[in-house]
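> coordinates only, no sequence provided:
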């Protein structure tokens, strides 16, 4: 009978060790997950190597469509920053052109690679019989 109790005790020790390892692993992943969520630094993704696919629109192809608000994704570098009331405007450039993006984001830096989803907008600016309007994006 003592052999039975030795085997039973051995099995209990293995189960306890496995359970302890499970909880240690779970605690590790929870700590790492919370730590990554707590970082206030913007992500340092290497966006030029990130392939979004057919969803990215070249800036030169962005045109306003009357009565329709088109949503597009653009990818490029931040060239200029213009502070607005409660918002920011960023001039984003890709190999085909430049476009202003109005957003609530405040952490973007000059030269940073970004991917932005926004609605195509047009602001008409008639001046002395001429149209000086501008196409821009409003981030969603």
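Right, received. Where do you want to start? In this text, all values refer to a predicted model and were calculated from it rather than measured experimentally.
> going forward, measure contacts and count neighbours with C-alpha atoms only.
Fine.
> so how far is residue 6 from the spatially most central residue of the chain?
By Cα atoms, centre = their mean, the chain has its centre lying nearest to residue 115, at 6.9 Å. Counting by Cα to Cα, to the nearest Å, the gap from residue 115 to residue 6 is 62 Å.
> which parts of the helix or strand harbouring the residue nearest to the centre of the chain are buried?
For residue 115, the host element (DSSP states H and E) is strand 113-123. For strand 113-123, a neighbour-count test (16 or more other Cα atoms under 10 Å) marks 113-121 as buried.
> A further structure is provided below for comparison with the first:
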């Protein structure tokens, strides 16, 4: 019985060694395959155009516009949220400022990072001879 248990232990150890050897061999083959795919020329991809946030407009640069056709991308953290009828408004903040975004998205949480594409809008609110209007973004 003792010989049988030693035999089982040896077989189990041999199986583990085989699996380790198999995984290491597979890794070597994979690395060799990736290295051999290149033809010696540098890639033609322009990685500068692939930066995350490359087309993002800082919030401080968003100004009221006459036409409602200006589209911008903004990126920031959700600071506040307000329910609207069939929509939501989120106050988004980046390092340069804050802006409200009106959207159909209902699943964003305070503190979450978000990116929006939208049109710049301005709502005029005259009160007692003073202007309290605000620029906001309407998501497309």
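Now that the structure is in, tell me what you want to look at. Since the model is a prediction, treat every value here as computed from it, not as a measurement.
> where's the residue nearest to the centre of the first structure relative to residue 23 of the first structure, distance?
Counting by Cα to Cα - residue 115 of the first structure and residue 23 of the first structure are separated by 38 Å.
> and for residue 81 of the first structure?
In this view, residue 81 of the first structure and residue 23 of the first structure are 47 Å apart by Cα to Cα.
> which one of the two has more residues nearby?
residue 81 (17 against 12; other Cα atoms under 10 Å).
> can you tell me what sits against the longest strand seen in the second structure?
Longest strand of the second structure, by residue count under DSSP state E: strand 71-84. Outside strand 71-84 of the second structure, the residues that touch it by Cα atoms under 8 Å, 6 or more residues apart in numbering are 53, 55-59, 88-94, 108-120.
> name the next helix or strand downstream of it, please.
Next along the chain after strand 71-84 of the second structure, taking DSSP H and E as the criterion, comes strand 87-94.
> average offset between that next one and the first structure?
Aligned to the first structure and superposed, strand 87-94 of the second structure gives a mean residue distance of 0.2 Å (mean Cα distance after the TM-score superposition for the first structure).
> packing partners of that strand?
Judged by 3 or more Cα pairs under 8 Å, 6 or more residues apart in numbering; DSSP states H and E, strand 87-94 of the second structure is in contact with strand 71-84, strand 97-103.
> name the residues of it that come out as buried.
Buried positions in strand 87-94 of the second structure, judged by neighbour count with 16+ other Cα under 10 Å: 88-94.
> out of the residues you listed, who's nearest residue 132 of the second structure?
Distance to residue 132 of the second structure across those (Cα to Cα) is lowest for residue 91, with 17.0 Å.
> wait, isn't the closest one in contact with residue 100?
Yes. Residue 91 of the second structure is within contact range of residue 100, at 4.3 Å (criterion: Cα atoms under 8 Å).
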